[in-house]
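In: have a look; sequence and predicted model below, questions after that.
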Amino acid sequence: MQLSIVIPLLNEEKSLPELYNWIIEVMQANNYSYEIIFIDDGSSDHSWKIIKQLSETNTSVKAIHFQKNYGKSQALHAGFLMAQGEVVITMDADLQDNPEEIPDLFNLIKKENYDLVSGWKRKRYDNVITKNLPSKLFNLAARKVSGLPLHDFNCGLKAYSQEVIKQIDVYGEMHRYIPLLAKNAGFHHIAEKEVKHQARKYGETKFGSERFLHGLLDLITIWFISRFGKNPMHLFGGLGILMFFVGFIAALYIGVSKLYHLYHHIPDILVTQNPWFYIALTVMVMGTLLFLAGFIAELILRSQHKTERYKVSKTLNQ
């Protein structure tokens, strides 16, 4: 199979028929063998009913239904597990991603051997204050931290080789950073393609302004995990030893100073009246705690087990 099109969605009943017909036109025009995988992330409208009807008329339509809303990352994770195509395309279900971009994305993966191609919506039809400006600031921070020269990390329209989606683990809210996850997994042929962006035709956006704060926090998380995820002791243990050493030197200085004053019969304040005594003690305790945190993190890392992250209630044509 050439193509898997993975589409996470939440309450998009009005968009689904039009999106489906548009994708089918592109598939037929290019004579692709394909599958369309809808992941209904706990919709409360008639989205699942529409998907079920589409699957009954076309066996290439497959679907997953979550028991409740788990988030886009979990939906993509489930879709990637199901996908069988040589090239995997992800896109949003709100008609803001253009299916006519699929052939070019497919060729970049299949013919030019990129591992991942990320869409870039240079011209956007979103609110400048609430979405465009925060998005630019967020993407600037993501570029600096990740080292990837991408302009639009959060674009839902992306293309992947089969090898990438089977080796990366999209968890939490890390769908924004799939290119960075791929890079950390050893896939370095990552490109960007400018894509068309349409104004939302139906409904309202599912994301509020808080997503940018969450995105920045996730960026810090993924930076930490990529640097120290396999050896947390390198960070916590190193900081712990450094702080303990600094506190020990301070305490040693206080002790030597006290002995010097006693030996030369020089009046001096009590050790417990010296503020540096408490500073040294606090720093040594903090250093010990950081070292123990690193040690415990190493134990947890080596004993952790895979846990269920979402519950699938129904599937179609799997």
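Out: Right, received. Where do you want to start? Bear in mind that the values here come from a model prediction, so they are computed numbers and not experimental data. Numbers count the residues shown, from 1 in each chain.

In: make it CA atoms for all contacts and neighbour counts henceforth
Out: OK.

In: show the residue spans covered by the strands in the stretch 51-200 of the chain.
Out: Along the stretch 51-200 of the chain, the stretches classed as strands by DSSP state E, counting those that start in this stretch are 61-66, 87-90, 116-120, 158-161, 190-194.

In: mean neighbour count and distance to F207 added to the ones you listed, as JSON lines?
Out: JSON lines is the format used below for the strands of the stretch 51-200 of the chain (neighbours: other CA atoms under 10 Å; distance: least, CA to CA, whole Å):
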{"stretch": "strand 61-66", "mean neighbour count": "23", "distance to F207": "19"}
{"stretch": "strand 87-90", "mean neighbour count": "26", "distance to F207": "18"}
{"stretch": "strand 116-120", "mean neighbour count": "25", "distance to F207": "19"}
{"stretch": "strand 158-161", "mean neighbour count": "26", "distance to F207": "19"}
{"stretch": "strand 190-194", "mean neighbour count": "18", "distance to F207": "23"}
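
In: make CSV from these and add distance to A182 to it.
Out: Converted to CSV, the strands of the stretch 51-200 of the chain look like this (distance: least, CA to CA, whole Å):
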stretch, distance to A182
strand 61-66, 24
strand 87-90, 14
strand 116-120, 8
strand 158-161, 10
strand 190-194, 9
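
In: the helices in the stretch 201-318 of the chain, which residues?
Out: Ranges of helices in the stretch 201-318 of the chain, per DSSP state H, counting those that start in this stretch, are 210-228, 232-263, 275-303.

In: and of those helices, who's closest to L81?
Out: Nearest to L81, of all these, is helix 210-228, at 21.7 Å by CA to CA.

In: quick one: the closest one to chain centroid distance?
Out: Averaging C-alpha positions (CA atoms, centre = their mean, to the nearest Å) puts helix 210-228 8 Å from its chain's average.

In: what are the contacting residues of it?
Out: For helix 210-228, the external contacting residues (CA atoms under 8 Å, 6 or more residues apart in numbering) are 134-135, 138, 141-142, 145-146, 173-174, 176-177, 184, 234-235.

In: second structure for comparison follows:
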Amino acid sequence: MMLMLSVVTTLYRSSRYVDAFYRRIVADAEKLTSSFEIVFVNDASPDDSLEMARRLCATDPRVKVIDLARNFGQHRALMCGMRHAGGERVFVIDVDLEEEPENLGRFWRAMDEDCETDVVVGQLEEKTLPFAKAFTSDLFYKVFNAFSPVQISDRDIVSRLMKRSYADALLQYGETELFLPAVWKDAGFVQKRIVATKVYDGNSSYTFRKKLVMAADAITSFSSRPLTGIFYLGLLSSGTATLVILYLVLQKLFWGRVFVGWTSLMAALFLIGGVIIFSIGVVGIYIAKIFSEVKGRPTSLVRAIYQGNCVRAPRAADDSRREHEWQG
């Protein structure tokens, strides 16, 4: 029998949400089809999220738990869950209940309304974030869109319902550094957006340091413009320096003026030195990404797959860039 729906979500410090999420998503899925599965991907959660999900496995054969060998990050964990999803439609959502599990039914009906739609995405009508978080979020999206040819919206949420063809297209993205919002947009297909809501509970596993790392990874993964910017910055600096030198020479030759000043000299040296170091740093990020990609390491490793009362053997990878999985 063909599986009609797969619900994919990740677990990280999620123990207080698991049971409520399960009840709500099952109640909504049962209204749509009797053929569905729920795929929990445990991203090495330090709490008892895995144990709670395994208890659900024991009572409901429709629940599958993918236990990753270590923490790989939400984006890689979601891609891993999609690889193990067998449904003709795949619904991706966060487990923390900030996004309503009942969106599944709304997205399903929106997809049925137009057979050409490949993915239905939830989009916020307005964002309600604390000032500091809203400022950093807006800044990130503005900077990313300024540098990247792939334009993403700061109002799109994680929740989305995908056809199998779109999900399979996403799985062809084999880069080690994944930034899913841009991958979702870059894949193309016919994407339909409908209004959704999101309630922020104030808890987030993304620290300020993690956000900075993600911002650097996202921009350098989807754009070479920083490298082009370095070229123009160097060109501007060289041109400015040439004009200043020409001006000083003319002052000396025709008017006999000699400009002296330790402060201005040191300021110029610090400015040029800072530009050079910054430029080398940006180039270094790109070199590091090349180094990471050419090694071809797997984007995630699966320790075990739980379904029912047994541990299933992981599905073998069919090429070197797919998940290399093993059973613990």
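Out: Ah, there it is. Predicted model only: the values in this text are computed from it and were never measured.

In: quick check, nearest of the contacts of helix 210-228 of the first structure to K121 of the first structure?
Out: Looking across those and measuring by CA to CA, the closest to K121 of the first structure is S135, at 11.2 Å.

In: for F144 of the second structure, see how far away A218 of the second structure is.
Out: When CA to CA, to the nearest Å is the yardstick, A218 of the second structure and F144 of the second structure sit 7 Å from each other.

In: scratch that, V8 of the second structure
Out: For V8 of the second structure, the distance to F144 of the second structure equals 27 Å [CA to CA].

In: related to what we said a few turns ago, which one of the strands of the stretch 51-200 of the first structure lies closest to I300 of the first structure?
Out: strand 61-66 (29.2 Å).

In: how far apart are the closest one and its match in the second structure?
Out: Strand 61-66 of the first structure differs from its equivalent in the second structure by a mean of 2.1 Å after superposition (mean CA distance after the TM-score superposition for the first structure).

In: map S49 of the second structure across to the first structure for me.
Out: Matched to the first structure by TM-score structural alignment, S49 of the second structure sits across from S47.

In: repeat for V63 of the second structure
Out: Using TM-score structural alignment, V63 of the second structure sits opposite V61 in the first structure.

In: list the contacts of its match.
Out: 35-38, 54-55, 316-317.

In: need the counterpart of L105 of the first structure in the second structure.
Out: Counting by TM-score structural alignment, L105 of the first structure corresponds to F107 in the second structure.

In: for that match, give its distance to R23 of the second structure.
Out: Counting by CA to CA, the separation of F107 of the second structure from R23 of the second structure is 19 Å.

In: the more surrounded of these two?
Out: The neighbour count for F107 of the second structure versus R23, taken as other CA atoms under 10 Å, is higher for F107 (24 against 11).

In: give me the nearest residue to the more buried one, chain neighbours excluded.
Out: Nearest residue to F107 of the second structure, sequence neighbours excluded (CA to CA, 6 or more residues apart in numbering): V120, at 5.9 Å.

In: and the gap between the aligned residue in the second structure for V87 of the first structure and A267 of the second structure?
Out: Alignment note (TM-score structural alignment): V87 of the first structure maps to R89 of the second structure. R89 of the second structure is 60 Å from A267 of the second structure, where distance means CA to CA.

In: try D19 of the second structure
Out: Distance from D19 of the second structure to A267 of the second structure, by CA to CA: 60 Å.

In: so between those two, which is more surrounded?
Out: D19 (16 against 11).

In: name the element that one belongs to?
Out: Secondary structure assignment for D19 of the second structure, by DSSP states H and E: helix 15-30.

In: superposed on the first structure, where does that helix end up, distance-wise?
Out: Helix 15-30 of the second structure, aligned to the first structure and superposed, deviates on average by 3.3 Å (mean CA distance after the TM-score superposition for the first structure).

In: what helices or strands is that helix leaning on?
Out: Contacting helix 15-30 of the second structure under the criterion 3 or more CA pairs under 8 Å, 6 or more residues apart in numbering; DSSP states H and E are the following elements: helix 49-59, helix 103-113.

In: out of the ones you listed, flag the one nearest V95 of the second structure.
Out: With CA to CA as the measure, helix 49-59 is the member of those nearest V95 of the second structure (10.8 Å).

In: mean shift between that closest one and the first structure?
Out: Helix 49-59 of the second structure differs from its equivalent in the first structure by a mean of 2.8 Å after superposition (mean CA distance after the TM-score superposition for the first structure).
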